[in-house]
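Visitor: below: sequence and its predicted model.
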Amino acid sequence: MVELKEILKYISFVVFLPITYFLLSLVLSYITINPEITGTHKNSSIYLASDGVHLEIIIPKNKLDTALLNGLKQNSQENYLSFGWGDRTFYIKASTSSNFTFKNKLQAAFMNTPTLLHIKGYFTKQNNWVEIKITASQLATLQTYINNTFKKTTTLQKIRLPDISYGNTDNFYDANGNYNCFNTCNTWVNEGLKQSQIKASLWTPFDFGLLHIHKK
């Protein structure tokens, strides 16, 4: 009887954790921080895009500063660059069409796994992008945040992984930071907005909170 109680207690704990995580994520995703800046000085635009799970930040190339552009492989015809951050194993497995196993998912969720930055070029603005109007100061801070995420050599060069990509318009780079269920690809985007004083969620591991906030 004692063993049965212990087993039931363990099962309840295992079930309780993901439910608590999801409910907490849901509530905090819709709590907005950083007040809206009013006025006519918001003369720059960035964009948010999601593949249904994973958010990325898109910035027009003509608004990118030299520090962020330096060391990036580029196509001169591209007009926008997107920046996403995430679990290294997931990106590599996805780019090589290998299976991202259940073990990989557990490691990504519950261990501090290494990360990569995913940079993709676009020729035209996409219809599903969510536009955010920001100030020059906010844009500069956001670019510093993204640039600091790149892991660099001793000579401050960005480290591109030449054999990994989804196609002809994207590249992967070594990144700082570790991925886990509390620090996800969407948390990285949200933190960039928070540090740049752009409207953001209090905390969110998912994409829907930020999309909702900026679709208003």
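Guide: Perfect, I can see it now.
Visitor: rest of the way, CA atoms for contacts and neighbours
Guide: OK.
Visitor: so F172 versus Q157, what's the distance?
Guide: 14 Å (Cα to Cα, to the nearest Å).
Visitor: these two - which one has more neighbours?
Guide: F172 (27 against 13; other Cα atoms under 10 Å).
Visitor: can you tell me how far the more buried one is from S25?
Guide: Taken as Cα to Cα, the span from F172 to S25 is 28 Å.
Visitor: likewise for L210?
Guide: Counting by Cα to Cα, the gap from L210 to S25 is 12 Å.
Visitor: one more structure, for comparison:
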Amino acid sequence: MRRRLVVALVLVVLAPFAGAIVPRPLLTSAAAGREAPRRILVLSNPIHTDIALPADPDVIERLGFLSSSGLPLSDPAVKWLVVGWGGRSFYLETPTWSDLKPGPVLRALTADSSAMHVAIAGEIDQTIEGVIPIDLSEAAFADMVSASLDGFARDADGEPILIEGRSYGPYDRFYEGIGTFNAVVGCNTWTGAVLRRAGLRTGWWNPLPQSLAWSLRTFNDLPGMAATARDGRR
């Protein structure tokens, strides 16, 4: 019995690393060398990843619904729109580590509804740890923005559903998300799926920010790669 428990624990520890070393997709298209004028950032902390989109006119237009929630998208100081998907309870009830409670953690490990978190940001230092700059072609960038927007649940009029009165501060908002959050399908697997829509390769399964970052750097030419692969994205 003890041996089985040890084996199970070893498998749990090794599974995220095993998932990272198998690329997804297995094969990549020979579409390198094209112009890659659009830069995004993958932002990570010890447990979570977000995608920062440039506050360019076309991005602001596609995320224009944020203005109605009070976010000042037209402010020239806004340089990035940071988008992430996560467990609803953990997101809303854990603004800081000091707010950590057993309930949201348990729901995050088992099953929880999801939420989208969007924040506006000024200049971001792209050279520090936890920031991965990635250059995309126009087509790949458009696909990735569409994939990000697919995470928002929508009302009968097709508008994203704001979670009223819940934010970490004046520069972020929460919206209802699509899908169920759990220990297997979490925020970092969502980030990986969105990046694959842009033609990037990731590990097959990346539950941790560290494994996602490692697979991005290992299987892609970063920074400045022309992520224009059009085949086998998923």
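Guide: It's in. Note that the structure is predicted; figures quoted are calculated from it, not measured.
Visitor: ok, back up a step: settle it for me: which of L210 and S25 of the first structure has more neighbours?
Guide: Taking neighbours as other Cα under 10 Å, L210 of the first structure and S25 compare with L210 leading, 25 against 18.
Visitor: any idea how far the more buried one lies from I46 of the first structure?
Guide: For L210 of the first structure, the distance to I46 of the first structure - Cα to Cα - is 13 Å.
Visitor: okay, and the common contacts of these two?
Guide: When Cα atoms under 8 Å, 6 or more residues apart in numbering defines a contact, no residue borders L210 of the first structure and I46 alike.
Visitor: aligned against the second structure, show me the partner of L24 of the first structure.
Guide: Correspondence of L24 of the first structure to the second structure, assessed by TM-score structural alignment: A15.
Visitor: let's verify its match: helix, strand, or coil?
Guide: Following DSSP: H, G, I helix; E, B strand; the rest coil, A15 of the second structure is assigned to helix.
Visitor: same deal with V82 of the second structure?
Guide: strand.
Visitor: quick one: contacts for it?
Guide: Counting by Cα under 8 Å, 6+ apart, V82 of the second structure has contacts 50-53, 117-121.
Visitor: for the residues you listed, which one is nearest T180 of the second structure?
Guide: H117 (15.1 Å; Cα to Cα).
Visitor: element containing the closest one, please.
Guide: In this structure, H117 of the second structure is located in strand 112-121 according to DSSP states H and E.
Visitor: now A147 of the second structure
Guide: Counting by DSSP H and E, A147 of the second structure is part of helix 138-149.
Visitor: the residue mapped onto T155 of the first structure from the second structure: neighbouring residues, count only.
Guide: Structural alignment (TM-score structural alignment) places T155 of the first structure against D157 in the second structure. Per other Cα under 10 Å, the neighbour tally for D157 of the second structure reads 6.
Visitor: ditto for D99 of the second structure
Guide: So D99 of the second structure, with other Cα under 10 Å, has 9 neighbours.
Visitor: can you name the residues that contact it?
Guide: D99 of the second structure sits in contact with E93, where contact means Cα under 8 Å, 6+ apart.
Visitor: quick one, what contacts the most centrally placed residue in the first structure?
Guide: In the first structure, the residue lying closest to the centroid (Cα atoms, centre = their mean) is C185, at 3.5 Å. The contact partners of C185 of the first structure, by Cα under 8 Å, 6+ apart, come to 54-55, 84-87, 179, 205.
Visitor: try T144 of the first structure
Guide: L68.
Visitor: map it across to the second structure for me.
Guide: T144 of the first structure maps onto S146 in the second structure, by TM-score structural alignment.
Visitor: distance of its match relative to A193 of the second structure?
Guide: According to Cα to Cα, S146 of the second structure stands 12 Å off from A193 of the second structure.
Visitor: for F141 of the second structure, same thing?
Guide: 14 Å.
Visitor: does I134 of the second structure count as helix, strand or coil?
Guide: Strictly by three-state DSSP, I134 of the second structure counts as strand.
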